[in-house]
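Chemist: pasting the sequence and the predicted coordinates here, then a few questions.
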Amino acid sequence: MTDRFVYHCPVRWSDMDAYGHVNNARFLTLYEEARVAMVFVGGREAGMSTLEEGVIIVRHEIDYLRPVDYGDPVRIEMWIEDIRAARFTVAYELFDGEVLASRARTVCAPYDLSEQRPRRLTEAERAFLSGYQ
């Protein structure tokens, strides 16, 4: 079984659409909040903070399985699905209560902000990410 990073994310009134459900585009915001917590907070706790210096998004993919209504926080479980030399893929499952409401994937690339270009993962970054693979 893959080790998962679990994040409880509040659903905000501003996340709602005209039908009273979380807007499809806001799912990206919820997934982003969870991913940032894993990389920044989880990384710091593991003694690794270099991914905070720059990560860009290469691709997002979301499957919507059921609507999510305003109310209790949602639970987002994440793991690393793939690690390559200069990118990694985060996989997610979003639960509304105990019901799976969405699945997603994000391909991320470490990025050198000063050079304005992608870079390779360091050994420390690979080791951190591998803990969730």
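Modeler: Yep, it's here. Bear in mind that the values here come from a model prediction, so they are computed numbers and not experimental data.
Chemist: going by C-alpha atoms from here, please, whenever you check contacts or count neighbours.
Modeler: Fine.
Chemist: list the residues that contact the spatially most central residue of the chain.
Modeler: The chain has R35 as the residue nearest its centroid, 2.8 Å off, counting by Cα atoms, centre = their mean. Applying Cα atoms under 8 Å, 6 or more residues apart in numbering to R35 gives the contacts 78, 90.
Chemist: sec struct for it, please.
Modeler: What DSSP: H, G, I helix; E, B strand; the rest coil gives for R35 is helix.
Chemist: for it, give its distance to S114.
Modeler: 23 Å (Cα to Cα, to the nearest Å).
Chemist: what strand or helix carries L28?
Modeler: helix 26-36 (DSSP states H and E).
Chemist: next one: V90
Modeler: V90 is part of strand 88-96 when elements are defined by DSSP H and E.
Chemist: give the other helices and strands that that strand contacts.
Modeler: strand 74-83, strand 99-112 (3 or more Cα pairs under 8 Å, 6 or more residues apart in numbering; DSSP states H and E).
Chemist: okay, pairing it with this:
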Amino acid sequence: MPAAVVHDLPMRWADLDSLNHVNNVVYLDYAAESRAMLVEDGLLADRPVRRVVVEFLRPLLLSRHPVQIASTVSGDELTQEIRPVPDTSPFARVVTTFGPPEHMIAEGAYADSLPCRVRRSDLGPDGVVTPVKVFELFQEARILFIAGRLKSMSAGRFVVGRVDVTYGAGMPWRQEPYEVESWVSRLGTSSATVEAQIVGNGTVRARATSAMIGFDLGSQRSRPFSDEERAAFAALSLPD
């Protein structure tokens, strides 16, 4: 594969969130679409995804220009930078590691547990939830996890700086929901690390680590947590 392969994809109105920014999950969708094009062109082998790390560098707004995905491969890693044309500065970076699913043992303690119901539209051709949809399920659980404890949470007060997802046993559709177990593993002045795992039948299906950052909409910069926010995040942490 050449040093970099570039694909252009159109943006859609449905890609946006409540702040008119491209939704975090959509970045992964862009990357997955570009990866499929690489496979179709014979530039990349179709292999299972073992891990995905997404860095959200700055908000991306809707544009009539396409989104450009620049892909490079090094061994088992595919690095994709997402940027709008004609801007050359990336808005997000997605690093995908290929390989067999990882066998993970469930953590023994967690601060909260939420049901995670799978839809048939979440499934890929192999009958299990796709990596993009697993990422989305973690996002849904993270929002509910924090909003359930932080009553003053409003759009734009927090942004996600980085999400690291490791894929374990697949998630086939089933009538009963899986469980998402979550906790805060680190609390700083303006950021918190949220850990989560999806569990079914005693097996870890996937695990995610997310960096939550306090954000000021007016200045478009990070901000320290308020006392109420710190207390809420602390309440979600595991006891020492």
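Modeler: Nice, thanks for sending it over. Just so it is clear, the structure is predicted and the values come from calculations on it, not from any experiment.
Chemist: what TM-score do the two superposed chains give?
Modeler: The TM-score (TM-score structural alignment, normalised by the length of structure 1) is 0.88; 129 aligned residues with a Cα RMSD of 1.7 Å.
Chemist: average distance between the helix holding L28 of structure 1 and structure 2?
Modeler: With mean Cα distance after the TM-score superposition for structure 1, helix 26-36 of structure 1 departs from structure 2 by a mean of 0.9 Å once superposed.
Chemist: buried sites along the following helix or strand past that helix?
Modeler: Next helix or strand after helix 26-36 of structure 1 toward the C-terminus (DSSP H and E): helix 43-45. For helix 43-45 of structure 1, a neighbour-count test (16 or more other Cα atoms under 10 Å) marks G43 as buried.
Chemist: give me the contacts around helix 43-45 of structure 1.
Modeler: 49, 51, 128.
Chemist: now do the helices in structure 2.
Modeler: Along structure 2, counting by DSSP state H, helices occupy 24-40, 131-147, 227-235.
Chemist: mind checking those helices for the one nearest to T79 of structure 2?
Modeler: Smallest distance to T79 of structure 2 across the helices of structure 2 (Cα to Cα): 9.3 Å, for helix 24-40.
Chemist: quick one: that closest one aligns where in structure 1?
Modeler: Under the alignment (TM-score structural alignment), helix 24-40 of structure 2 falls on nothing in structure 1.
Chemist: do the same with stretch 116-132 of structure 2
Modeler: Counting by TM-score structural alignment, stretch 116-132 of structure 2 falls onto residues 9-25 of structure 1.
Chemist: what do you get for stretch 217-234 of structure 2?
Modeler: Residue span in structure 1 matched to stretch 217-234 of structure 2, by TM-score structural alignment: 113-130.
Chemist: buried sites along the matching stretch?
Modeler: 118-119, 121, 125-126, 128-130.
Chemist: got TSV for the residues you listed, with distance to N24 of structure 1 too?
Modeler: Below are the buried residues of stretch 113-130 of structure 1 laid out as TSV (distance: Cα to Cα, whole Å):
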residue	distance to N24 of structure 1
P118	29
R119	31
L121	31
E125	31
R126	31
F128	30
L129	28
S130	30
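Chemist: V41 of structure 1 -> structure 2?
Modeler: So, by TM-score structural alignment, V41 of structure 1 is matched to G148.
Chemist: what is the burial count for that match?
Modeler: G148 of structure 2 has 12 neighbouring residues, counting by other Cα atoms under 10 Å.
Chemist: sorry, back to before: next, the angle from the helix holding L28 of structure 1 to strand 99-112.
Modeler: 60 degrees (axes from the mean of the first three to the mean of the last three Cα atoms, to 10 degrees).
Chemist: which positions in helix 26-36 of structure 1 come out as buried?
Modeler: Neighbour counts using 16+ other Cα under 10 Å place 26-28, 30-31, 34-35 of helix 26-36 of structure 1 among the buried residues.
Chemist: as TSV, those with distance to A109 of structure 1 would be great.
Modeler: TSV is the format used below for these (distance: Cα to Cα, whole Å):
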residue	distance to A109 of structure 1
R26	22
F27	21
L28	17
L30	19
Y31	16
A34	17
R35	13
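Chemist: thinking again about what came up before, highest average neighbour count across the helices and strands packed on strand 88-96 of structure 1?
Modeler: Among these, ranked by average contacts under mean count of other Cα atoms under 10 Å, first place goes to strand 74-83 (a mean of 21).
Chemist: mean per-residue distance, that one versus structure 2.
Modeler: Averaged out, strand 74-83 of structure 1 is 0.5 Å away (mean Cα distance after the TM-score superposition for structure 1).
Chemist: which residue numbers in structure 2 does that strand align to?
Modeler: With TM-score structural alignment as the criterion, strand 74-83 of structure 1 aligns to 178-187.
Chemist: quick one: contacts of that stretch?
Modeler: Contacts for stretch 178-187 of structure 2 (Cα under 8 Å, 6+ apart): 110-118, 138, 141-142, 145, 192-200, 230, 233-234, 236-238.
Chemist: just the buried residues out of the residues you listed, in ChimeraX syntax.
Modeler: Buried members of the contacts of stretch 178-187 of structure 2, defined by 16+ other Cα under 10 Å, are picked up in ChimeraX with:
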select :110,111,112,113,114,116,118,138,141,142,145,192,193,194,195,196,197,198,199,200,230,233,234,236,237
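Chemist: mind listing what F135 of structure 2 touches?
Modeler: F135 of structure 2 sits in contact with 25, 165, where contact means Cα under 8 Å, 6+ apart.
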